[in-house]
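> Compute the structure for the input listed below.
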Amino acid sequence: MNADFILAIGELGKEKGIDPELLFQAVEEALVTAYKKNFGSNQNVRVDMNKVTGELHIYAQRHIVAEVGDDPNEISLEEARKIDPRYEVDDIVETEVTPRNFGRIAAQNAKQVVVQRIREAERGMVFEKFSSRENDIVTGIIQRMENKNVYIDLGKAEAILTPNEQIPGEIYQYHDRMKTYIVEVKKTSKGPQIMVSRTHPGLLKRLFELEVPEIHDGLVEIKSVAREPGMRSKISVYTKDENIDPVGACVGHKGMRVQTIVNELRGEKIDIVKYSSEPDQYVANALSPAKVVSTEVLEEEKICRVIVPDYQLSLAIGKEGQNARLAAKLTGWKIDIKSESQAAEEAEQGAQEVGVAYEADED
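Take a look at the predicted model:
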């Protein structure tokens, strides 16, 4: 094995960010295997490789024992002391057994092992890099579509966007640049498998953290997120600083900040509401853009009864119940919505029932 090969291993290790010592160690292990395979030896052997010149020496190792059995890796104390009188039982005797044509075999095996070890090390580094970024956003370029899966190039790795994690109706085109949310990073025999999502609520949260400096700096906090991907989302925000409007900070000047996020999500509507520790106020805020007349909180059942103006009822409920459903998901409360006229009718009907019951008691 020549000096140029040794130099190349060192340079390659530095270039790939891998400790060259690990590559040299892997080469030595491979050479031990190559020796045993090509020369039919069951002996324990050690490879000594000069990391400057590439010169190789193979040494057979035998264990000194008081009584020799059938193990070819054992040697008697008497035989060992013929080699060196200083040997004692349990010492190791080394004898050079380097074959004359071993250099060519060594070079072939070393090349294969170096390539394999570099590939394994690169996979390990990619796994470490992306596993530490779980629950974070990555930007990639759509590489291909196969079996409804979208494969996204992240540079040194490839992410998979499965059908379940795709926004309904969203169109994915080759070479489009797109942000996704890392859900999970798995180790596989073919390298790290990075699973990403476009539907996860965390994607919306991280987009706001990236776009709104007040959230990034911790001045404004996102309390909750509710999404129906591709259709509509709601987020609730809060701040302890009385000089900051948390909703306004997220909306941005002329709606620029929220519009950037809407564009990234291909038109998904986003309602930003102010968080409140008072459930009745929080639910009222969550039903935005509908206006609420009054609320009644039933703590034990965790139900909030809401009354809205007649002309606001359909807005409060939303198309196919979407607004009320998202508000309930956002706040964690069941929401019972009625219009003012419905509430008045129920109150009147209830009063009549009380009157009938009262008269019956009188009889």
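
> contacts, neighbours, all on C-alpha from now
Will do.

> which stretches of the stretch 51-200 of the chain form helices?
In the stretch 51-200 of the chain, the helices defined using DSSP state H, counting those that start in this stretch lie at 77-83, 102-131.

> V52: which of the ones you listed is closest?
helix 102-131 (15.2 Å; C-alpha to C-alpha).

> Quick one, which of the helices of the stretch 51-200 of the chain gets closest to P163.
Each of the helices of the stretch 51-200 of the chain was scored for nearness to P163 using C-alpha to C-alpha, and the closest is helix 102-131 (21.4 Å).

> Count the residues that sit near the residue lying closest to Q281 once chain neighbours are set aside.
Excluding its sequence neighbours, the residue lying closest to Q281 (C-alpha to C-alpha, 6 or more residues apart in numbering) is T295, at 8.0 Å. For T295, the neighbour count with other C-alpha atoms under 10 Å is 19.

> Could I get the helices of the stretch 51-200 of the chain in CSV, plus columns for mean neighbour count and distance to S277?
Formatted as CSV, the helices of the stretch 51-200 of the chain follow (neighbours: other C-alpha atoms under 10 Å; distance: least, C-alpha to C-alpha, whole Å):
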stretch, mean neighbour count, distance to S277
helix 77-83, 15, 84
helix 102-131, 16, 35
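
> I'd like the structure of this one too, to check against the first:
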Amino acid sequence: MNGEFLQAIEQICKEKGIEKETLLEAIEAALVSAYKKNFGTAQNVRVNMDRDTGAIKVFALKNVVEEVDDEFMEISLQDAMKISPNYTLDDMVEIEVTPKNFGRIAAQNAKQVVVQRIREAERMIVYEQYLEKENEVISGIVQRIEKNNIFIGLDRTEGILPANEQMPNEAYHVNDRIKVYITEVRKTTKGPQITLSRTHPNLVKRLFEMEVPEIVNGQVIIKSIAREAGSRTKIAVFSPNKDIDCVGACVGQRGIRVQQVVDELNGEKIDIIKWNDNPKEYIANSLSPAKVLDVVVDEEDKAARIVVPDNQLSLAIGKEGQNARLAAKLTGWKIDIKSQSQYESYIDNKEL
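Just a heads-up that it's a prediction; the model follows:
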């Protein structure tokens, strides 16, 4: 333990972003434990490392008393005054007890502490790096599959894609490169725990942001997303600039932009609809690709009755009710769909 050791500590602290004094205090605390363990003592001790030379000294701390009951913890006033005439009762006396061979033990323990603190610092750096990326999309490589959980290799760490965050129509294989959405970053003793998703609606949002510059610069705004992962997504968009076709911007020339998102989502169908502050128009748009004849809204209950042509009823409802369900999720309105003949019959019966 010498000046070169301190220089090495200083260099490590700069590279790893660790406070030098914090590291030295941790080394001193570890050396206290090492001293007690190796020399079988119950003494109250303090270890001091000289900040300039690296020299290490061990001091026994003893309380000044009139009569000594515990020689490890106490010293008589008479003996204390031999060290310094200024000591009085209840003072704490420090007596150097540095063993001759303590340097080797100190070096070994100091190395362990430094390695441990470096690991902790690196874990903290990775944690903070990914905490900033929470709610963002990143690329990763499938590393392994354990108990239906997929472990994704990321830069300097790995994340977990739980079974409930995996798309039902996807098969995952080791070395596959995929885009994932970071839902949560938690600090643990083993480093950051990063939870990923392929099913989150915001994955679709972030993918569109990557493909559509107008979304990034604020010319097109994503107002709402409703998703049944692996099957279908509806996304409502709006532009504050009347000269911009918000749906066309998201679709892209010959559909290239939306196709990039569809490909990344393994063929998931995407309906891009125009948001409108008029509930009737917005709800009608939300049922795309079905054509809507009329929308009757109940503002108080936020419920809407939609009338579609007879040949469009199954399209409006969708397979197993999916289209209607997603439209309701997207708009936040309860939706009841009727064919034109059903609605006319309903009106006639009501009049009767």
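
> care to give me the TM-score?
TM-score of the superposed chains, computed with TM-score structural alignment, normalised by the length of the second structure, equals 0.91; 352 aligned residues with a C-alpha RMSD of 2.2 Å.

> circling back: with respect to E209 of the first structure, which of the helices of the stretch 51-200 of the first structure lies nearest?
When the helices of the stretch 51-200 of the first structure are compared by C-alpha to C-alpha, helix 102-131 sits nearest E209 of the first structure, at 19.3 Å.

> so how far does that closest one sit from its counterpart in the second structure?
In the superposition with the second structure, the average deviation recorded for helix 102-131 of the first structure is 1.9 Å (mean C-alpha distance after the TM-score superposition for the first structure).

> Quick check: which helices or strands does that helix pack against?
helix 3-16, helix 20-39, strand 177-188, strand 191-197 (3 or more C-alpha pairs under 8 Å, 6 or more residues apart in numbering; DSSP states H and E).

> Pick the most buried one from the ones you listed.
Of all these, strand 191-197 carries the top mean neighbour count, a mean of 22, counting by mean count of other C-alpha atoms under 10 Å.

> check the fit of that one onto the second structure and give the mean distance.
Following the fit onto the second structure, the mean deviation recorded for strand 191-197 of the first structure is 1.5 Å by mean C-alpha distance after the TM-score superposition for the first structure.

> That strand relative to strand 177-188, how many degrees between them?
On the basis of axes from the mean of the first three to the mean of the last three C-alpha atoms, to 10 degrees, strand 191-197 of the first structure is oriented at 140 degrees to strand 177-188.

> The residue nearest the centre of the first structure and Q143 of the first structure, how far apart?
The first structure has E134 as the residue nearest its centroid, 2.3 Å off, counting by C-alpha atoms, centre = their mean. Using C-alpha to C-alpha, to the nearest Å, one gets 21 Å for the distance from E134 of the first structure to Q143 of the first structure.

> just to revisit the earlier point, could you redo the helices of the stretch 51-200 of the first structure as a markdown table and give each row distance to K16 of the first structure?
Formatted as a markdown table, the helices of the stretch 51-200 of the first structure follow (distance: least, C-alpha to C-alpha, whole Å):
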| stretch | distance to K16 of the first structure |
| --- | --- |
| helix 77-83 | 45 |
| helix 102-131 | 8 |
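
> Would you tell me which of those helices gets closest to I18 of the first structure?
Closest approach to I18 of the first structure among the helices of the stretch 51-200 of the first structure is made by helix 102-131 (7.1 Å; C-alpha to C-alpha).

> and the closest one, which stretch of the second structure?
Helix 102-131 of the first structure corresponds to residues 102-131 in the second structure, going by TM-score structural alignment.

> sorry, back to before: quick one: which of the helices of the stretch 51-200 of the first structure is nearest I215 of the first structure?
Nearest to I215 of the first structure, of these and by C-alpha to C-alpha, is helix 102-131 at 23.6 Å.

> ok, E228 of the first structure - how many residues close by?
18.

> ok, so what distance separates Y181 of the second structure from M124 of the second structure?
Taking C-alpha to C-alpha as the measure, Y181 of the second structure and M124 of the second structure are separated by 21 Å.
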